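**Q** no FASTA, just this:
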């Protein structure tokens, strides 16, 4: 009697792997980060939120999901429009996502505030007079 092997049946988790792309791979392909290792480091460090929650770098992303990415001073909120696991030119990378209107407005407002120096050191327009200096000193010395 010969041994007959049963046909290999793929589980549902293996089918899901074929339909999605890892989060770190997608961020790298969309050119948010220069290397996959850096993308993984940012995900593990809490700089990337997938659908409003922290996630692991191996999380499979799909079209329509929302990702919030923090890069330096800027924070972008993007919707995934297309999937890619290979890194190509920048024009292709821009077709993979669409930034939300609210995110664009917040980034522009923060850039303007940084440019004007409002966020770094809010300063008054005039120096305090003698009475105001006394009040400041009393306020600071009060414990």
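**A** Cool, got the structure. No experiment lies behind these values; they were computed from the predicted model shown. Numbers count the residues shown, from 1 in each chain.
**Q** when you work out contacts or count neighbours from here on, use the C-alpha atoms and nothing else.
**A** OK.
**Q** ok, residue 81 - contacts?
**A** 63-64, 95-98 (CA atoms under 8 Å, 6 or more residues apart in numbering).
**Q** second structure follows, compare the two:
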């Protein structure tokens, strides 16, 4: 983000469109599919239902959304620069879904 002088403002929080972040993190095959799910009201950011694909998200936001037959709950760790390979995409978020975690007794 640029400040009044036209230079990047180091104090400004980085932001990214919700549909773009979901696509970059590889939760959806296209931004269009991500936008459809958002517009249907199926995505929550920090517990608030969102219907605008252009809604900005930042590091630390918690997202809740359906993916296939499960509900995903993830915390954004990074915004990313591109849609990279799966290992790069997985570094963008922390999966908060307890059922996805391995059983510690195994």
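**A** Received, thanks. What you are looking at is a predicted structure, and each value in this text was computed from that prediction instead of being measured.
**Q** that older thread, what's the ChimeraX syntax to select whichever of the contacts of residue 81 of structure 1 are buried?
**A** Selection of buried members from those for ChimeraX, criterion 16 or more other CA atoms under 10 Å:
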select :96,97
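**Q** give me the residue at the spatial middle of structure 1.
**A** Centroid check for structure 1 by CA atoms, centre = their mean gives residue 69 as the closest residue, at 0.6 Å.
**Q** what residue of structure 2 takes the place of that residue?
**A** Aligned against structure 2 by TM-score structural alignment, residue 69 of structure 1 finds its counterpart in residue 65.
**Q** ok, and the closest non-adjacent residue to its match?
**A** residue 43 (4.6 Å; CA to CA, 6 or more residues apart in numbering).
**Q** please enumerate the strands of structure 1.
**A** 21-22, 48-50, 53-54, 60-61, 66-71, 74-80, 97-99 (DSSP state E).
**Q** of those, which is nearest residue 32 of structure 1?
**A** Set against residue 32 of structure 1 and scored by CA to CA, the strands of structure 1 come closest in strand 66-71, at 8.2 Å.
**Q** so the closest one versus strand 74-80, what angle?
**A** 150 degrees (axes from the mean of the first three to the mean of the last three CA atoms, to 10 degrees).
**Q** list the buried residues of stretch 90-108 of structure 1.
**A** Neighbour count says stretch 90-108 of structure 1 has 93, 96-97, 99, 103, 107 buried, by 16+ other CA under 10 Å.
**Q** closest one of the residues you listed to residue 35 of structure 1?
**A** Nearest member of the buried residues of stretch 90-108 of structure 1 to residue 35 of structure 1, counting by CA to CA, is residue 93, at 14.2 Å.
**Q** that closest one matches what in structure 2?
**A** Per TM-score structural alignment, residue 93 of structure 1 is aligned with residue 89.
**Q** what sits against that match?
**A** 24-26, 80, 83 are the contacts of residue 89 of structure 2 under CA under 8 Å, 6+ apart.
**Q** farthest pair within those?
**A** Every pair of those checked by CA to CA; the farthest is 26 and 80, at 11.5 Å.
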